[in-house]
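*Asks:* only geometry, no sequence info:
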């Protein structure tokens, strides 16, 4: 049997002199690490089924406390005894509804009080003027499972509806149910698709069975522990966990942990070829991988934590949630994976086990390798290569002017079929579009009539009521002639409910609450009632969310760039290289966003994008793109110290090219998996990040950065001593 097989190689004299306890520690420490991760993951695994207990999809709770919509929402309980979420039930027919139809529908609606989760206060059946539709407002308790209650309401009414009558449940409760339903597969389908994609890629890359399992186990254990910590922080109210945050956490941890694992496994393979003992190879690989992994993870964490500057609670919470995920991805890649690979030894790479070769030159470059050949192309025409790359990227970035990221209607958030969206369309055909989702206006009691007159004077307002405990329906109409029923002399007008000297008006809009026309109406009303009233409600919440998102991306993007630039300067001990890396990353992001805009508008025909889409795309692409910069440039710097800058660039590209390509494909595949969740925001993030990562992998890190660095030469390390004449070497081709 060959003595070149490291696990059975003849021990050196130094090995023989090693203390007896050393071998025990080398076995015990990896075993303990595996055991600790196994126990932690075993505890965290069941929390996949408990995420709904601590997650929220209420947009108003995402807004800052200073937003008008938030201030109104916080005070609604002062005027009403219920914080129920209104469901608008719309019943339509192609014919005029008969008296028997209306009677059957009235009975069905009034019987909804038997449904658990439906609160008292169901409105009477309200027929449409055209006689072909009717609506009713059903209050649904916000503390329960809204989606389950909505589904029961829909089923009960559909069963009781006369022939030819179609039932829809829309309004805030209906759209919430649709959104919850869209996220229902996030911990099942999403994980399976992402893990399957990663497994296939790893098997193709390594042509091994055991190594992909070890890498996937590392990713899943990291995700289980991250979810455990995040769940308890959300339970304690420290973090806000939403469906989209949960999906991004899953994908980010799997992708990042796999990337870091790929870097370590590549280093471990190198060491096994030149080192006989697998323990020594493990230690050497760990020492080589810890700096780039820690630096990459630290950079991503710093970029994500910049989201803490956001005024939107959903964005603010995503930063620490995702950062925690990256922390556990790093820890798993630097502790669990080395322990697993130490336990497996060379068998981890079977059937292509790395063989110990005493004559093998450490870090030798195979001149026949793909990236060695790419390096020779870069060395021959560096300036031509980077100029062509820049021109191509700039051409793609032109499309960014067509990106419509100023918000989308709530009815378009869910992709595919949506009963709430169908109901909203039916509602707009037969009733004022804003029925069931009025604008809530809080004014001082003395300004009630003045505010009502202003509201009624706007063509976008159909009707105005004031909340009144004295009224059987809980509210009383307000006209230009005052409160109460007009034309009924002798009937005393109900007294409005007063809280801290204020009253609550409800303005029914003529347009759907999530439409651009409704937003224009609310903005005009806010201008007309500035200093007099606070305006909240569904439309106001959408306005405040979009405005805050635009403010956030204007603030956070430059700060994130500055933070990452400083980290790169400290890591590379240079100024020029980090500046160039940041510029290439920004250019790559611009191209990804420009191409995405063309695809969204011309191919997918999407209705637009949320203002936070560019911000999230930027944070993920820049932070993750810098990962590959760090993988490449830390190795280039290491090789430059030994061989000189230009040879070091070519050697670094040849050694890391395969790792970066594999990591990029894995990360793109995991983010692309987000598209299986039928939510517009996640679909757009999936495409932007997946395309951007592939662009980074195959163009920016493979051609643009090496060519630019090669053209600049040793000056790229300025002011480090590598940039000085004494540190320069003649260019050689590996």
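*Replies:* That came through, no problem. None of these values were measured; they are calculated from a predicted model. Residues are numbered from 1 along each chain as shown.
*Asks:* CA only for contacts and neighbour counts going forward, please
*Replies:* Noted.
*Asks:* burial measure for the closest residue to residue 223 other than its chain neighbours, as a count.
*Replies:* Nearest residue to residue 223, sequence neighbours excluded (C-alpha to C-alpha, 6 or more residues apart in numbering): residue 253, at 5.9 Å. Neighbourhood size, residue 253 [other C-alpha atoms under 10 Å]: 29.
*Asks:* which positions in stretch 184-201 come out as buried?
*Replies:* 184-186, 190-191, 193-199, 201 (16 or more other C-alpha atoms under 10 Å).
*Asks:* what of stretch 82-97?
*Replies:* By 16+ other C-alpha under 10 Å, the buried positions in stretch 82-97 come out as 82, 84-93, 97.
*Asks:* next up, a second structure to put side by side with the first:
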């Protein structure tokens, strides 16, 4: 089969190249953008069976006026002293002045005595950010507009302010996000070019993977976006970077397989066409088997309950499949036309390598296989020991610079209030059958929640304006809300305690960022327990065949 494929590709090399170019242009031009299926909302990857998703659905229905996101303006005295009554009044005036400007995508501007820290160190103004999606670029502009107005409004007041929150953090680190893909791409390309230059001493051989895989990247992105649209898949913002790494990794690998065998056949005296036919015949099965194992492993991710894995798997499987087809068609066509020039200007390809190091290593393994197996196995075990101390970390902001405005404002907020002030745990109390909640039920639940595990402060309950059977309560945890400790607290203790505290005839649903991460953690643990054994079994089957 691979011999026939090799003869066709080499015999119709220009047709293969032309067909590839036409297909690539058609796919890139007609396919949607990858951003159309990209989501920054972690919760969107969770199945509806998880409580945090149910809480969000209830919130969307019962509190439709709620903002998509929130920006928290943290105000403090420039001299670090406690806020005075005059300062608090000035903060109230600031909130009204900002609200009067009607900054697009903003609402609320809530402040007051309840927004003053117990130690009077800071006072906050909560600003709603309204958009169709949490990652709408308009939200970033809203935060920039807020910041632009804060300085002039507080001039001469002795007060200073900063804007905190997820959107504000993204604004501060936007350049970091935008440059990540470029940095990874440039580093990958430099490493690949450097490696192949060392191996083949040829700029043509070094540039070949970069040029071809760049085309494949565009084709793959278009196909993934089209598949996402067709099957209603959402992918993470990290997908493009992951695709880049996967394609350049496996693509360079497959191209090296071909070039090594092609060089060997040229050295043996084959003409350039025969050399490539034999190369595809010999290496085609290797590349196909390797790609098949990887594709199967990625497709097993469809078994995941976490949508991130479920969409990531098909996307990466498409990438590997495109690279497989490229390696067996486009690359052989190009190299068969280039012939010996693919190794220009080096003459080293004409000499059979001595491979002295490899030969000595092979001889050593052959003489003492048991000793080598034991030593290498022990080394692998030692290197893998770090997994025993591994803990998932959802505190993404900890990896960002800590000298930005949002980071400083967040620290001021957490010093003045509870650690969980920036991301309250949202608890929804509902009768579940449309019967209105009584004031006593809501107040009794709020009072009982204050004694729940890990709760530092309970904010005043809010009643739904559209559904009298639902009320919302924001709990401020005494732990960093995205820390492992807070996630374990919500998952293992807080939820059960709040469920038990719900008055008779009602039920409590726990949502908010910490609850979402707790459910993601549970889903991730479940998925790994399913995916790993299934993937191992299928890969073993491919290797056996």
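*Replies:* Nice, thanks for sending it over. What you are looking at is a predicted structure, and each value in this text was computed from that prediction instead of being measured.
*Asks:* can you give me the TM-score here?
*Replies:* The TM-score (TM-score structural alignment, normalised by the length of structure 2) is 0.84; 512 aligned residues with a C-alpha RMSD of 3.2 Å.
*Asks:* picking up where we left off before, between the buried residues of stretch 184-201 of structure 1, which is closest to residue 551 of structure 1?
*Replies:* Nearest to residue 551 of structure 1 out of the buried residues of stretch 184-201 of structure 1 is residue 186 (C-alpha to C-alpha; 29.4 Å).
*Asks:* show me where structure 2 has strands.
*Replies:* 38-39, 69-77, 106-110, 123-129, 159-164, 235-236, 425-430, 455-458, 462-463, 470-477, 507-511 (DSSP state E).
*Asks:* what's residue 332 of structure 1 aligned with over in structure 2?
*Replies:* When structure 2 is aligned by TM-score structural alignment, residue 332 of structure 1 is paired with residue 326.
*Asks:* that match and residue 255 of structure 2: what is the separation?
*Replies:* 10 Å (C-alpha to C-alpha, to the nearest Å).
*Asks:* reformat the buried residues of stretch 184-201 of structure 1 as JSON lines; add distance to residue 499 of structure 1.
*Replies:* Formatted as JSON lines, those follow (distance: C-alpha to C-alpha, whole Å):
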{"residue": "184", "distance to residue 499 of structure 1": "40"}
{"residue": "185", "distance to residue 499 of structure 1": "43"}
{"residue": "186", "distance to residue 499 of structure 1": "42"}
{"residue": "190", "distance to residue 499 of structure 1": "47"}
{"residue": "191", "distance to residue 499 of structure 1": "49"}
{"residue": "193", "distance to residue 499 of structure 1": "52"}
{"residue": "194", "distance to residue 499 of structure 1": "52"}
{"residue": "195", "distance to residue 499 of structure 1": "54"}
{"residue": "196", "distance to residue 499 of structure 1": "57"}
{"residue": "197", "distance to residue 499 of structure 1": "57"}
{"residue": "198", "distance to residue 499 of structure 1": "57"}
{"residue": "199", "distance to residue 499 of structure 1": "60"}
{"residue": "201", "distance to residue 499 of structure 1": "62"}
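*Asks:* which position in structure 2 aligns with the residue nearest to residue 223 of structure 1?
*Replies:* Checking TM-score structural alignment: residue 253 of structure 1 goes with residue 247.
*Asks:* and that match, how far is that from residue 30 of structure 2?
*Replies:* Distance of residue 247 of structure 2 to residue 30 of structure 2, computed by C-alpha to C-alpha: 22 Å.
*Asks:* tell me the counterpart of residue 127 of structure 1 in structure 2.
*Replies:* So, by TM-score structural alignment, residue 127 of structure 1 is matched to residue 116.
*Asks:* now residue 174 of structure 1
*Replies:* With TM-score structural alignment as the criterion, residue 174 of structure 1 matches residue 168.
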